[in-house]
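Student: Dropping a prediction and its sequence here:
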Amino acid sequence: MSGSYTPPTLTIPPGPDDWSVGPEVGPVTFVEYGDFECPHCAAMEPILHELRLRAGSEMRFVYRHFPLTSSHPHAAIAAEAAEAAGAQGAFWPMHDILFANQQALAERDLIGYAAALGIDADAVAAALVDHAYEPNVREDFMSGVRSGVSGTPTFFINGVRYDGDYELDAIARAVQKAARLAH
């Protein structure tokens, strides 16, 4: 039997409501589906940070929530906290704090992180109680399901799932190749 493998593609392209850093328009869009309680996602954070530095203005980095609640009981509420912080302009600082403190993601911890960031912790607490941002998290999750995501972290480069090694040089080569193909 002969055939070629075609990796899954991103069914919902990044839009203005996605959390992103880097140029809005550029040759490469890198999407991560992540889970704040996933140790593999946390291990990837320094690699992804370096990748963003290397790629510079060539790459837009997008983060989408994919909480694996069956194995990570705090992942969904952590994602909601990141969304609540984002409503106050602090998504990325909260993103970084959550990955740096994966072992402490209870609601009281999340509210404490909001206070440490200098944002309105009471507003974050109210949003968590009301699950105000659960629809945002669910929307990200379902976009991942529709794109064939089943675990975290999962990456898409220019809409195509990255199935290579999860080490910096391999991912950087894939980003460089995508940039060349886009020009």
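Tutor: That came through, no problem.

Student: going forward, measure contacts and count neighbours with C-alpha atoms only.
Tutor: Fine.

Student: burial measure for the residue nearest to Gly86 when sequence neighbours are not counted, as a count.
Tutor: Ranked by C-alpha to C-alpha, 6 or more residues apart in numbering and with sequence neighbours excluded, the top spatial neighbour of Gly86 is Trp92, at 7.5 Å. By the other C-alpha atoms under 10 Å criterion, the neighbourhood of Trp92 contains 17 residues.

Student: just checking, Trp92 is part of a helix?
Tutor: Yes. In this structure, Trp92 lies within a helix as judged by DSSP: H, G, I helix; E, B strand; the rest coil.

Student: So which residues of the protein form helices?
Tutor: Under the criterion DSSP state H, helices of the chain are mapped to 39-55, 75-86, 91-100, 107-117, 121-130, 134-146, 168-182.

Student: one step back: wait, the residue nearest to Gly86 touches Ala81, no?
Tutor: No. Here Trp92 lies out of contact with Ala81, judged by C-alpha atoms under 8 Å, at a distance of 11.5 Å.

Student: Check the protein and tell me which residue is nearest its centre.
Tutor: Closest to where the C-alpha atoms of the chain average out (C-alpha atoms, centre = their mean) is Tyr63, at 2.7 Å.

Student: take the one below as the second:
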Amino acid sequence: MRGNQLITGVLTISTVALIASNIYLHTELINLKTSTDQPLMEHLSQHDVIALVDDRLSSLEKRKAQELLSNLEEQFQLAQASTPDNRLIYGELNARITLQEYGDIECPYCRKMHGSIKQVIEHSQGVINWEFKHFPLGSHNPVAAIESQAIECVKEAYDNRTAWIALERFMMDTKGNGKGLGDIPEYVRSFGLNGSLIGNCLAADDHKGKINQDYEDGRRAGITATPAIRILDNQTGQDYLLKGYRTPEQLLQAVQQILSQ
């Protein structure tokens, strides 16, 4: 009996969704008829009318995506629009301490730690900032490397703040472990970015050298896996390497240790 009730419930939900979709389509058709030149409408085929409705739906989706981007920008006010040497930095540019993360967008532990680092920065009162360096792992390539290039493409086409928005969205929405996000140009359109612009940048491989340089810098620092964080004291020049996932409390303890030396 419970199985039948479940099936009935699913069918009911599907029916409601279909009815809602038909109501919306019918409403759009009425709007077209009242807002479009009547003689013109009389000569339009059903295919043409559907195309007009699709255009309206596309415009609605674009408007929603732009609103989403605007809301996300409010959440990333600590990211300056431009940064020295085109670095990917979140927080006060002149902060004493930098958490320099070597991360892989496809890495589940990087994803898990992403929010923790952001929390530390936002509660540091300008003492700590965060620099993201690309370290796409071989086991997650080519997807991880392409996503890293996409972040740099967003930074080039927009600014540092928008790149941080994209980085968090990528981290949260990827399937992980090299499975990726699917079509990246189409994906970035979902939160208000120009997919064609990012797609053309990816096709040109303009930022491949930057990704390779970050990776080699990490290797020279002794990094072999992600996540890894170099804690840099910009006042004394001291640094300390943390390997693996860390909680906000552990990150703060490590920062306090380097400050007390």
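Tutor: Alright, I've got the coordinates. Here the structure is a predicted model, which is why all the values come from computation and not from measurement.

Student: circling back: what's the match for the residue nearest to Gly86 of structure 1 in structure 2?
Tutor: In structure 2, the residue paired with Trp92 of structure 1 is Trp164, using TM-score structural alignment.

Student: Same question for Ala43 of structure 1.
Tutor: Aligned against structure 2 by TM-score structural alignment, Ala43 of structure 1 finds its counterpart in Lys112.

Student: Could you give the number of residues near its match?
Tutor: Residues lying near Lys112 of structure 2 (other C-alpha under 10 Å) number 16.

Student: how many other residues sit next to the residue lying closest to it once chain neighbours are set aside?
Tutor: Leaving out its chain neighbours, the residue that sits closest to Lys112 of structure 2 by C-alpha to C-alpha, 6+ apart is Tyr245, at 8.0 Å. Around Tyr245 of structure 2 sit 20 other residues, with neighbours defined as other C-alpha under 10 Å.

Student: For the helices of structure 1, give me TSV that also has distance to Tyr33 of structure 1.
Tutor: As requested, those are exported to TSV (distance: least, C-alpha to C-alpha, whole Å):
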stretch	distance to Tyr33 of structure 1
helix 39-55	9
helix 75-86	12
helix 91-100	13
helix 107-117	21
helix 121-130	21
helix 134-146	7
helix 168-182	15
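
Student: Out of the ones you listed, which is the most enclosed?
Tutor: Scoring the helices of structure 1 by mean neighbour count under mean count of other C-alpha atoms under 10 Å gives helix 75-86 as the most buried, with a mean of 26.

Student: Can you give me every residue that contacts the equivalent of Pro136 of structure 2 over in structure 1?
Tutor: Residue correspondence to structure 1 (TM-score structural alignment): Pro136 of structure 2 is matched to Pro67. With contacts taken as C-alpha atoms under 8 Å, 6 or more residues apart in numbering, Pro67 of structure 1 has the following neighbours: Gly34, Asp35, Phe36, Glu37, Ala75, Ala76, Ala79, Phe141.

Student: Pro153 is in contact with Glu32 of structure 1, correct?
Tutor: Yes. Using C-alpha under 8 Å, Glu32 of structure 1 is in contact with Pro153, at 6.6 Å.

Student: I'd assumed His95 was in contact with Ala75 of structure 1.
Tutor: No. With contacts defined as C-alpha under 8 Å, Ala75 of structure 1 does not count as touching His95, sitting 11.9 Å away.

Student: got any residues that touch both of the two?
Tutor: Common contacts of Ala75 of structure 1 and His95 (C-alpha under 8 Å, 6+ apart): Phe36.

Student: coming back round to it: for the match of Ala43 of structure 1, give its distance to Met171 of structure 2.
Tutor: In this structure, Lys112 of structure 2 lies at 9 Å from Met171 of structure 2, with C-alpha to C-alpha, to the nearest Å as the measure.

Student: Tell me the residue in structure 2 aligned with Ala174 of structure 1.
Tutor: Per TM-score structural alignment, Ala174 of structure 1 is aligned with Ala254.

Student: oh sorry, the question was meant for Glu134 of structure 1
Tutor: With TM-score structural alignment as the criterion, Glu134 of structure 1 pairs with Lys208.
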